[in-house]
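Student: got a predicted structure plus its sequence, pasted below:
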Amino acid sequence: MAITPQLSPKPRVLIVGGGYAGLYVAKNLEKKVKERGGVVTLVDPNPYMTYQPFLPEVVGGNIEPRHIVVDHRTHLKNSEIVQGKVIKVEHSRKTATVQTQDGSEFEIPYQDVVMTAGATTRVFPIPGLGEAGIGMKTVQEAVQLRNQILDRLEAASTMTDAVARSRALTFAVVGGGFNGVETISEMEDLIRSVIKKNPRLAQSDARIVLIEAMGKIMPEVGEDQAVEVVEHLKSRGIEVLLNTSLAGAEGGVLKLINMQDKSDAGSFETDTLVWTAGVAANAVAKQTDFPVEQRGRIEVTPTLQISDGDGGVLEGAWGAGDVCAVPDLTGDGPGGHCVPNAQHAVRQAKRLAANLLAVRFGEGAVEEYVHKSLGAVAGLGFGKGVGNPMGLKLSGVPAWLAHRGYHGLAMPTYERKARVVSDWLLSVVFGRDTTPIEGLENPHNPFLEAAGGELKPGRFDNPKVLESAKSSK
């Protein structure tokens, strides 16, 4: 066990996870806890919170990647920030174990703990998926996917091998939820924009495929709107394969299965596979002594206090967001729980903070979290969208405006809102940015090449290209 870094000796509210819920819990507590002689400590592997609904627009080139993240130290000036990963929580000892980037570990004692570690990408044991695919959960993945698309388009424009060219110009997304549909829509817009600028490519050269295991996409909207979205995507040349599951991805060869009769649904090759088929609670939930339900989420009560497993609550233990099974008292949530989205996370964070102050300092009354969904809106590329805000069915430009209006307001901090809106205005005036940034995975390669060293392959690098570079020295 490494020596514990210098941390405040004051009574601590420890927040595990600095995503949407964690950031807002800290913002609502930090000054009030400080005034009462305590300290709020936020622990997260990243020094920022990512506004995930904007990841598809990063891929599409409408928003600068840094503008969708909110720096913890900049916007939580009265909190203690620890960049590290919580790997264990022992509430019986009121202690959390943190692992830093260099692998060292230390313990942090607390008076109250708030579990807001969020969710990670849910994957299945599909052969080759880990090597061939990329998720859409982090800003790094969005940037990498964008560069991968631009790289494949440029490379294909000079290829003479028909098979390799077809593979480079084939783009697949697995998962037909909001994230998958928004991602493939922005990808199509980006691909279309790039091809227009390259005379060696034609729009008909690109193949874009959406793969969904269920018979319907976007469960957040009604059946009629989901059908309309499928028709809209098809009108843009996107193939939509419903009732189809990915069975294998070894070597970039996607093998498909028909989910209705479990028959072979064919296969095709691609250099770009995006996985957006759901999320899972952060694994730290199972590294605690809190009760965890069958989906791996921490059990909490309607007051956002962690359950003791016997109908009561654990003193000093709180939870909100995607890592917790929060009861949906409106009865609308699947399985009786709130769906994992930003709409719930920010409201849960505010209620949790108020309840914690009520229990710890006797300020106000403890209340149950109740929020009826305001509906959902999705962007389908520039000027296109779908949604049902407040029960009103929207599509096209009105839905797109509602999408940008809602998420522009929901983006944390005025500073970040201003940067995002500025990006949108610039893209309207000058068009989307289609400039790739090369070599992000291995920025040391140019220096290695100059020094005569061995180049390091990146995730999507073609080994033949690297061999060619070595042999030309």
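Tutor: Received, thanks.
Student: rest of the way, CA atoms for contacts and neighbours
Tutor: Will do.
Student: residues touching stretch 420-437, excluding its own?
Tutor: 60-64, 67-68, 146-147, 150-151, 190, 193-194, 408 (C-alpha atoms under 8 Å, 6 or more residues apart in numbering).
Student: can I assume residue 218 sits in a strand?
Tutor: No. Residue state for residue 218 (DSSP: H, G, I helix; E, B strand; the rest coil) corresponds to coil; a strand is not indicated.
Student: touching, it and residue 178? I think so.
Tutor: Yes. Judged on C-alpha atoms under 8 Å, residue 218 makes contact with residue 178 at a distance of 5.6 Å.
Student: on that earlier part again, which two in the contacts of stretch 420-437 are spaced the farthest apart?
Tutor: Within the contacts of stretch 420-437, 151 and 408 form the most distant pair, 30.1 Å apart (C-alpha to C-alpha).
Student: so residue 169 touches residue 157, yeah?
Tutor: No. In this structure residue 169 lies outside contact range of residue 157 using C-alpha under 8 Å: 9.3 Å.
Student: who has more neighbours, the two?
Tutor: Applying other C-alpha atoms under 10 Å to residue 169 and residue 157 shows that residue 169 carries more neighbours, namely 26 against 18.
Student: next up, the contacts around the more buried one.
Tutor: 152-153, 156, 205-207, 270-271.
Student: so which of those belong to strands?
Tutor: residue 207 (DSSP state E).
Student: which among the contacts of residue 169 count as buried?
Tutor: Neighbour-count burial (16 or more other C-alpha atoms under 10 Å) applied to the contacts of residue 169 gives 152-153, 156, 206-207, 270-271.
Student: just send these back as CSV, with distance to residue 104 too.
Tutor: Below are the buried ones among the contacts of residue 169 laid out as CSV (distance: C-alpha to C-alpha, whole Å):
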residue, distance to residue 104
152, 39
153, 42
156, 45
206, 47
207, 46
270, 40
271, 37
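Student: now, which of those lie within helices?
Tutor: Of the positions in the buried ones among the contacts of residue 169, 152-153, 156 sit in helices, assigned by DSSP state H.
Student: against residue 325, how distant is the nearest residue to residue 282 once chain neighbours are set aside?
Tutor: The spatially closest residue to residue 282, leaving aside those adjacent along the chain, is residue 119, at 4.6 Å (C-alpha to C-alpha, 6 or more residues apart in numbering). Using C-alpha to C-alpha, to the nearest Å, residue 119 is found at 12 Å from residue 325.
Student: try this one next to it:
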Amino acid sequence: MPKILIVGGGYAGFYTAWKLEKWLRSGEAEVTIVDPLPYMTYQPFLPEVAAGSIEPRHAVVSQRRHLKKTNIVSAKVTHINHAEKKATITPPTGDSWDFDYDIVVVTAGAVSRTFPIPGVADQAIGLKTIEEAVAIRDRVLTNFDKAAALPAGPERDRLLTFVVVGGGFAGIEIFAELRSFATSLLTSYPEISFDEVHFHLIEAMGRIMPEVSLKTSLWVIDNLAARGAQIHLDTQLKSAVDGVIELSTGETFETDLIVWTAGVMANPTIVRHTDLPIEDRGRLQVRADLRVGTEDDIVADAWGAGDVSAVPDLSGGGVGGNCVPNAQHAVRQGKLLAKNIVAVLRGEGPQEYLHKNLGAVAGLGVGIGVFQSGKIAITGLPAWFAHRGYHGMAMPSWERKLRVVWGWVNNFFLGRDIVSLSAVQTPRAAFEEFASRPKPPVEASAPAAAAPRAPRAPRAPRKPIVKAAKPAATDTAALSTTPESAPTDAVVDEVIAERDAAQASASK
């Protein structure tokens, strides 16, 4: 039985495994998927997660819940030696090992691509993972909490200034969603006014959202400007050291949140550690039928799809002749990849990938969206419904669809949840603050070094006092001493004995 290894559990990898489970016959192949995360992230929902419109766990799909026949390994593939058909698997703990396979499917996805701008690596945060989206949401909420307790001044301005770098679809969506989120928070923070909250988007090109028409992109700019958000076109980020933003225009301001969405690149962990062919831009070289190789040279038993691969766009709508790295292509490539693998196993020929982009849709905050299909453009509330309808249905499995849609319904009636859980990033901090610890050896031995105090010899018991007219006064007189003249244990015992004897005599 051939062993199929899927490297990466994102869109393409998850859908490949999901469909292989459906189309493979029992015993026809053994499928293993390796990914450091135990879930697939539906990335189009990340802006809404960051804006508190979607519960974070609803935007991910559990591999173990939905892949019932696939072997799941939570680890990284750190090397692929296709000549020997071996992959090195490195788990979070323990030693690496070699995995022997017959067919390899490379769907390792992409990571944020940054430039060597001072301060970006230390201050910015990406938008590729669910953890990043949650951190952005919590940072916005925490900053509002801090700013509400501060007087007007530089520190308050810094906390209420938010920056997004990159004017593509992802950048505009997170920018607009956060602006909508911040506006909705003002009703709960009467200490903060609308004019005190500042949003800046930095784009090096002369326009935003190249996937839509220029007219539509200008509408988005005007809409965001009316909502108090500023877009800097033809502007480059020069420095972000310590949160101090320096632009190529000479403008300078401080911020506590920088979201980086200015591009992606193929997962370097894979493309830099394999003998499979890599094209000029650092992606896996893949044919139109999703087999690794070129038109003239096919690498047997190796397949690729998704953002890590350069897949030819036969529709003619791609960039540089290849499909753009987005969810729309990755999902469809994953489905076709599973179908082609099954076909080749059964001696049939694979199909070529061909998908003509039907349009682009984006959410720009609650009730505002934009949709572009050819020359047809829709903006405002209808486009927002189109955005939610499309992505609600595109979410894998009915279980996930229902959770997302139900969350939207809850928010409509109850509003967004505005609780910051930033403390989960340091979950032991509260426990550590008050936890008792053993004393250092020097302190522990210091009392023992002091000479023990010899106990006082007990006095001879006195005769019982017959007079018992005022026993209470005897107690008070004997025990009412100042801290400087406090009685010893022996004296206290003596007084108690006298009191007991007096009470016994009185009772007779």
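Tutor: Right, received. Where do you want to start? Predicted model only: the values in this text are computed from it and were never measured.
Student: among the buried ones among the contacts of residue 169 of the first structure, which one sits closest to residue 446 of the first structure?
Tutor: Nearest to residue 446 of the first structure out of these is residue 152 (C-alpha to C-alpha; 20.2 Å).
Student: burial of residue 348 of the second structure, as a residue count?
Tutor: 11.
Student: from the contacts of stretch 420-437 of the first structure, which ones fall inside helices?
Tutor: Among those, the residues falling in helices (DSSP H) are 60, 146-147, 150-151, 190, 193-194, 408.
Student: most neighbours of all those, which one?
Tutor: Result: residue 60 is most packed of these (other C-alpha under 10 Å), 29 neighbours.
Student: and the spatially most central residue of the second structure, helix, strand or coil?
Tutor: Most central in the second structure under C-alpha atoms, centre = their mean is residue 131, positioned 0.6 Å from the mean C-alpha point. When classified by three-state DSSP, residue 131 of the second structure comes out as helix.
Student: map residue 213 of the second structure across to the first structure for me.
Tutor: Taking TM-score structural alignment, residue 213 of the second structure has residue 222 as its aligned residue in the first structure.
Student: ditto for residue 258 of the second structure
Tutor: In the first structure, residue 258 of the second structure lands on residue 273 (TM-score structural alignment).
Student: measure its match to residue 121 of the first structure for me?
Tutor: Using C-alpha to C-alpha, residue 273 of the first structure is found at 14 Å from residue 121 of the first structure.
Student: comparing the two, which residue is more hemmed in?
Tutor: residue 273 (24 against 17).
Student: does the residue nearest to residue 282 of the first structure touch residue 281 like I think?
Tutor: Yes. Between residue 119 of the first structure and residue 281 there is a contact under C-alpha under 8 Å: 4.3 Å.
Student: residues that sit against both of those two, list them.
Tutor: Common neighbours of residue 119 of the first structure and residue 281 (C-alpha under 8 Å, 6+ apart) are 322-323.
Student: what's the closest non-adjacent residue to the alignment partner in the second structure of residue 329 of the first structure?
Tutor: Under the alignment (TM-score structural alignment), residue 329 of the first structure pairs with residue 314 of the second structure. Nearest non-adjacent residue to residue 314 of the second structure, counting by C-alpha to C-alpha, 6+ apart: residue 354, 5.7 Å away.
Student: what do you get for residue 134 of the second structure?
Tutor: Nearest one to residue 134 of the second structure, counting by C-alpha to C-alpha, 6+ apart, is residue 50 at 5.7 Å.
Student: for residue 52 of the first structure, same thing?
Tutor: Spatial nearest neighbour of residue 52 of the first structure, chain neighbours left out: residue 137 (6.7 Å); criterion: C-alpha to C-alpha, 6+ apart.
Student: for that neighbour, give me its contacts.
Tutor: The contact partners of residue 137 of the first structure, taken as C-alpha under 8 Å, 6+ apart, are 52, 55, 120-121.
Student: closest to residue 400 of the first structure among those?
Tutor: Using C-alpha to C-alpha, the contacts of residue 137 of the first structure come closest to residue 400 of the first structure at residue 55, 15.8 Å.
Student: tell me what the helix or strand that contains the closest one is packed against?
Tutor: Using DSSP states H and E, residue 55 of the first structure maps to helix 55-60. In terms of contacts (3 or more C-alpha pairs under 8 Å, 6 or more residues apart in numbering; DSSP states H and E), helix 55-60 of the first structure is packed against helix 139-156, helix 178-197.
Student: identify the residues contacting stretch 142-156 of the second structure?
Tutor: Around stretch 142-156 of the second structure, the neighbours that count as contacts under C-alpha under 8 Å, 6+ apart are 159-160, 189, 191-192, 420, 422.
Student: need these in JSON lines (columns: distance to residue 271 of the second structure and secondary structure).
Tutor: Converted to JSON lines, the contacts of stretch 142-156 of the second structure look like this (distance: C-alpha to C-alpha, whole Å; DSSP: H, G, I helix; E, B strand; the rest coil):
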{"residue": "159", "distance to residue 271 of the second structure": "39", "secondary structure": "helix"}
{"residue": "160", "distance to residue 271 of the second structure": "40", "secondary structure": "coil"}
{"residue": "189", "distance to residue 271 of the second structure": "48", "secondary structure": "coil"}
{"residue": "191", "distance to residue 271 of the second structure": "51", "secondary structure": "coil"}
{"residue": "192", "distance to residue 271 of the second structure": "48", "secondary structure": "coil"}
{"residue": "420", "distance to residue 271 of the second structure": "38", "secondary structure": "coil"}
{"residue": "422", "distance to residue 271 of the second structure": "34", "secondary structure": "helix"}
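Student: closest one of those residues to residue 88 of the second structure?
Tutor: residue 422 (35.5 Å).
Student: skip the chain neighbours and tell me the closest residue to the closest one.
Tutor: residue 138 (5.4 Å).
Student: hang on, the earlier thing: which of residue 119 and residue 325 of the first structure has more neighbours?
Tutor: Higher neighbour count among residue 119 of the first structure and residue 325: residue 325, with 28 against 21, using other C-alpha under 10 Å.
Student: that one contacts residue 337, doesn't it?
Tutor: Yes. At 6.1 Å, residue 325 of the first structure counts as touching residue 337 under the criterion of C-alpha under 8 Å.
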